[in-house]
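Colleague: predicted structure and sequence below. I'll ask about it afterward.
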Amino acid sequence: MRSTEQQAFTAPHGIALRYGMFYGGDTARIRPQLMKRRLPVADGGLLPWVHVEDAAAATVAALEQGRAGQAYNVADDEPATFAQVFTAMARSFGAPPPRRLPAWPLRLAAPLVVAFAMDTNLRVSTAKAQTELGWRPAYPSYREGVVAMARG
């Protein structure tokens, strides 16, 4: 990540944005999967999340207000596990809760994804983005974001 940011900073007005896990832009693909319980979840680590509309707003704010050579975290206010987010999505869509699996079969199927999604606890501060860019997420947590996702 540092190497990528350093490359961005070599540009005349380079700014780096560190986004949380995206959600909200793929309702047409995720809803049927959740309805059929085809997205199993397992307990895992806490990750920062950001609705795609909030990510877009932060990107615009960074282009308009950001300072060259700076990095900004872009995430909502509540880290969550994949299980929490996808369970909330299912509830918002009126789908049954996702199947819960132990970690070991998921580790066999997708070891790198699982290592990141289940073994990582990452909390970030967005105070700098809020202060310097004037950005705040419209969806303060995945809870509000998935409700909007289901409506939209």
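Modeller: Perfect, I can see it now.
Colleague: only C-alpha atoms from now on, for both contacts and neighbour counts.
Modeller: Will do.
Colleague: so what would you say the end-to-end distance of stretch 36-46 is?
Modeller: The straight-line separation of the ends of stretch 36-46 (Cα to Cα, to the nearest Å) is 26 Å.
Colleague: for the chain, longest helix please?
Modeller: helix 52-65 (DSSP state H).
Colleague: quick one: residues contacting the residue most central in space within the chain.
Modeller: Nearest residue to the geometric centre of the chain (Cα atoms, centre = their mean): residue 21, 2.0 Å. Neighbour list for residue 21: 47, 48, 49, 50, 75 [criterion: Cα atoms under 8 Å, 6 or more residues apart in numbering].
Colleague: do that again at 7 Å, thanks
Modeller: Residue 21 makes contact with 48, 49, 50, according to Cα atoms under 7 Å, 6 or more residues apart in numbering.
Colleague: equivalent analysis for residue 140, please.
Modeller: Contact analysis of residue 140 by Cα under 7 Å, 6+ apart lists 76, 77.
Colleague: repeat the analysis, applying 10 Å as the threshold.
Modeller: With contacts taken as Cα atoms under 10 Å, 6 or more residues apart in numbering, residue 140 has the following neighbours: 49, 50, 51, 54, 75, 76, 77, 78.
Colleague: okay, one more to line up with it:
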Amino acid sequence: DAILVSIPPDSGHDPALHAFADAIAAGPAHWIGYLSTIGVYGDQGGAWIDEATPPAPTHQRTRDRVAAEEAWLALGARTGKAVQVFRLSGIYGPGRNAFEKLRQGKAQRIVKPGQVFNRIHVDDIATTLAASLDRPRPGAVYNVTDDEPAPPQDVTAFAADLAGLPLPPAVDFDTASLSPMARSFYGENKRVRNRLIREELGVALAYPTYREGLRGLV
């Protein structure tokens, strides 16, 4: 009855759609969800954005994401199936959070003035998907994110204090040891609104900010 696609694009196309488009079009699924990323908005200079903001991808991986979104939405328009796109912010939850990085000695308190990121707890992603299953809207695009875009160094410091773990020293972004992928994330700065999932789907986030999320995990 439903298909949830979480596979990232590969070589410029969506693997699931590439392999199974005909079977999906002919099959019984009435709800299709595609998990995308808020990375499709690119760099917005720290401005507030919502689903009406046009995508402005700055990397090939996010350009591929936009193409995948468009392909899934086109399948929905062509077949009459309810296809929804969910643009996720930084996912965290059990086994994937600031505490794990602190305990493993991998956490860095990187400081780049003005930089913020949105996050989303995995449980709140599940809640949003369940709400959409109950209220499908063909062609819908939703930002699935928390209420408070925050500087990453603040999240690390809050986690260290909660867990009684050593606080890593502050490191200037320009001199930080980062992979090219991690450094590219810092090149994009935006504040993402989640009003649509609340008003249309009736979602009440269990973890509206990183504080509630980390308290729940500690």
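Modeller: Nice, thanks for sending it over. From a predicted model like this one, the values you see are computed outputs, not experimental measurements.
Colleague: just the contacts of residue 140 of structure 1: which are in helices?
Modeller: Those of those mapping onto helices are residue 54, per DSSP H.
Colleague: between the contacts of residue 140 of structure 1, which sits nearest residue 102 of structure 1?
Modeller: residue 49 (22.9 Å; Cα to Cα).
Colleague: measure residue 90 of structure 2 to residue 25 of structure 2 for me?
Modeller: For residue 90 of structure 2, the distance to residue 25 of structure 2 equals 31 Å [Cα to Cα].
Colleague: so where do the helices sit in structure 2?
Modeller: 15-26, 60-79, 98-103, 122-134, 152-163, 180-185, 195-199, 210-217.
Colleague: ok, which pair from the contacts of residue 140 of structure 1 is furthest apart?
Modeller: The span of those, defined through Cα to Cα, is set by 54 and 78 at 13.9 Å.
Colleague: neighbour count: those two, which is higher?
Modeller: Between residue 54 of structure 1 and residue 78, counted using other Cα atoms under 10 Å, residue 54 has the larger neighbour count: 22 against 16.
Colleague: hang on, that one packs against residue 136?
Modeller: Yes. With contact defined as Cα atoms under 10 Å, residue 54 of structure 1 counts as touching residue 136 (8.0 Å).
Colleague: shared neighbours, those two?
Modeller: 74, 75, 76.
Colleague: so what's the residue count around residue 5 of structure 1?
Modeller: 17.
Colleague: surely residue 149 of structure 2 meets residue 49?
Modeller: No. Using Cα under 10 Å, residue 149 of structure 2 is not in contact with residue 49, being 11.5 Å away.
Colleague: quickly list what's touching both of the two.
Modeller: In contact with both residue 149 of structure 2 and residue 49: 190, 191, 192, 193, using Cα under 10 Å, 6+ apart.
Colleague: highest neighbour count among the residues you listed?
Modeller: Per-residue neighbour counts (other Cα under 10 Å) across these peak at residue 192, which has 27 neighbours.
Colleague: alignment lookup: it to structure 1.
Modeller: Here residue 192 of structure 2 is matched to residue 124 in structure 1, going by TM-score structural alignment.
Colleague: from residue 45 of structure 1, how far off is its match?
Modeller: Residue 124 of structure 1 is 14 Å from residue 45 of structure 1, where distance means Cα to Cα.
Colleague: quick check: neighbours shared by these two?
Modeller: Shared contacts of residue 124 of structure 1 and residue 45, defined by Cα under 10 Å, 6+ apart, are found at residue 79.
Colleague: thinking again about what came up before, counting neighbours, go ahead and name the busier of residue 149 and residue 49 of structure 2.
Modeller: The neighbour count for residue 149 of structure 2 versus residue 49, taken as other Cα under 10 Å, is higher for residue 149 (22 against 16).
Colleague: structure 1: which residue goes with that one?
Modeller: Checking TM-score structural alignment: residue 149 of structure 2 goes with residue 79.
Colleague: against residue 144 of structure 1, how distant is that match?
Modeller: Counting by Cα to Cα, the gap from residue 79 of structure 1 to residue 144 of structure 1 is 13 Å.
Colleague: tell me who's in contact with residue 143 of structure 2.
Modeller: Per Cα under 10 Å, 6+ apart, neighbours of residue 143 of structure 2: 36-38, 49-51, 85-89, 192-197.
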